[in-house]
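Peer 1: Take this sequence and fold it.
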Amino acid sequence: MRCFLGLDLSPQTKLAIEQWRDKALPVTRSQIPACNFHITSVFLGDVSMPVLDAICSEVDHLSLPKAEILLNEMGYWSKPRVTFLTSTSPSSELTHIATKLSHIAKRLSVRVEDRRYIPHVTIQRKASHAPPAPIIAPDFTCQFDAIHLFESCSTEKGVRYPILKTWPLV
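Peer 2: Sure thing, here's the model as predicted:
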């Protein structure tokens, strides 16, 4: 199964980001549907059920803090060709969550990227170039009280991210 651990945005925030994107940026064919907006904490990739069960068992015993982020900056990464929203000052709680989950994955021999964690919400994929600066600055406060195990499912209508398991943040 292709999976990741992450944070789900509220439906209201997903719709607000979609509406902002549609007003502030040129419309492209590579727009991510609002239902897919999320923040990945750690990408697990293709993992077997025994490894996934072991990860879930480890997360069951964690006590992770509630977190929030102010999405107030737009960015673009040329190598994966994605446009995203992030924060000029990401919370230490989000980094703490990602670090703890990454350590669990590594301990269970899951290959995890070794690079600085930047919490973000991807809003466009396969963007051939960076979009122009938005005509309206992003300004979305997201609060999180749970971490989720998502599956990445390819369908005829595109990728979907059903939630397989949820853990509360305290």
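Peer 1: drop to CA atoms for contacts and neighbour counts, all remaining ones
Peer 2: Noted.
Peer 1: Give me the most central residue, the protein.
Peer 2: Ile39 (1.9 Å; CA atoms, centre = their mean).
Peer 1: Now show me the structure for the sequence below, then we'll compare the two:
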Amino acid sequence: MAQRLFFALPVARTSQLALLKLQSQLAQAGIHGRMIPATNFHLTLAFLGSVTASQKDALLARLADLTVPDLHLELDTLHYWAKPGIVALGARRTPIALGQLATQLQQDAYQHGLHPTRHAFRPHITLFRGASALLPDLAHVPEQPIVMTSHSVELMVSVNGPAGVEYHCLKRWQR
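Peer 2: Have a look, this model is predicted:
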């Protein structure tokens, strides 16, 4: 049976708390939609789509020695994507090492027949789904960047659970 897989940077507990605070501020300011639970916060590097067991085994073999750089990112700008109704916190600047890692993982997926990436890599963490708009007076939010530091990359699986979609780590590569 195939699984929906993606590569992501995990979000440390301190950053999760800052993101939860920002979600609350946005909800109080009038953003309506489904809040993403802190346990589902992540920064997607490469979406792989529906992956069979044999494809997953080959992927893990190819990337057994994946090198993970120290990553430091300042999340400092809100984004709204109308079609999926997503409100996300993104970064104005993508660190070179982060961009290179995302490109490496996306190219591997494409070269091995997994989900092709259609958009340029834009680091972001989704805060709301099903939102109808991003209000113009929220341009100043967040007041301070949320700093995200990571020393690991995770291969994640998306599972439909009783409370909605849940993400679980299948494999972790650490610095």
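Peer 1: care to give me the TM-score?
Peer 2: Remark: TM-score between the superposed chains equals 0.92 [TM-score structural alignment, normalised by the length of structure 1]; 169 aligned residues with a CA RMSD of 1.6 Å.
Peer 1: which ones are touching the residue nearest to the centre of structure 1?
Peer 2: Neighbouring residues of Ile39 of structure 1 by CA atoms under 8 Å, 6 or more residues apart in numbering: 6-9, 119-121.
Peer 1: Pipe those residues into JSON lines and attach neighbour count, secondary structure and distance to Pro132 of structure 1 per row.
Peer 2: Below are the contacts of Ile39 of structure 1 laid out as JSON lines (neighbours: other CA atoms under 10 Å; DSSP: H, G, I helix; E, B strand; the rest coil; distance: CA to CA, whole Å):
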{"residue": "Gly6", "neighbour count": "24", "secondary structure": "strand", "distance to Pro132 of structure 1": "28"}
{"residue": "Leu7", "neighbour count": "24", "secondary structure": "strand", "distance to Pro132 of structure 1": "28"}
{"residue": "Asp8", "neighbour count": "24", "secondary structure": "strand", "distance to Pro132 of structure 1": "27"}
{"residue": "Leu9", "neighbour count": "20", "secondary structure": "coil", "distance to Pro132 of structure 1": "25"}
{"residue": "Pro119", "neighbour count": "23", "secondary structure": "coil", "distance to Pro132 of structure 1": "22"}
{"residue": "His120", "neighbour count": "22", "secondary structure": "coil", "distance to Pro132 of structure 1": "18"}
{"residue": "Val121", "neighbour count": "24", "secondary structure": "strand", "distance to Pro132 of structure 1": "18"}
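Peer 1: And those residues, which is closest to Thr141 of structure 1?
Peer 2: For those, the minimum distance to Thr141 of structure 1 (CA to CA) is 9.9 Å, reached by Leu9.
Peer 1: secondary structure class for the residue sitting furthest away from the middle of structure 2?
Peer 2: Using CA atoms, centre = their mean, the residue of structure 2 lying farthest from its centre is Asp137. It sits 25.3 Å away. Applying DSSP: H, G, I helix; E, B strand; the rest coil to Asp137 of structure 2 yields a three-state assignment of helix.
Peer 1: Return the distance of it relative to Leu20 of structure 2.
Peer 2: Counting by CA to CA, to the nearest Å, the gap between Asp137 of structure 2 and Leu20 of structure 2 amounts to 20 Å.
Peer 1: How about Arg118 of structure 2?
Peer 2: 29 Å.
Peer 1: Which position in structure 1 pairs with Gly99 of structure 2?
Peer 2: In structure 1, Gly99 of structure 2 lines up with Thr95, judged by TM-score structural alignment.
Peer 1: Number of residues surrounding that match?
Peer 2: As a burial measure, Thr95 of structure 1 scores 17 neighbours (other CA atoms under 10 Å).
Peer 1: how about the nearest residue to it, chain neighbours excluded?
Peer 2: Tyr117 (6.7 Å; CA to CA, 6 or more residues apart in numbering).
Peer 1: the strands in structure 2, which residues?
Peer 2: 3-10, 34-35, 42-51, 71-75, 77-81, 86-90, 124-129, 146-150, 152-161, 164-174 (DSSP state E).
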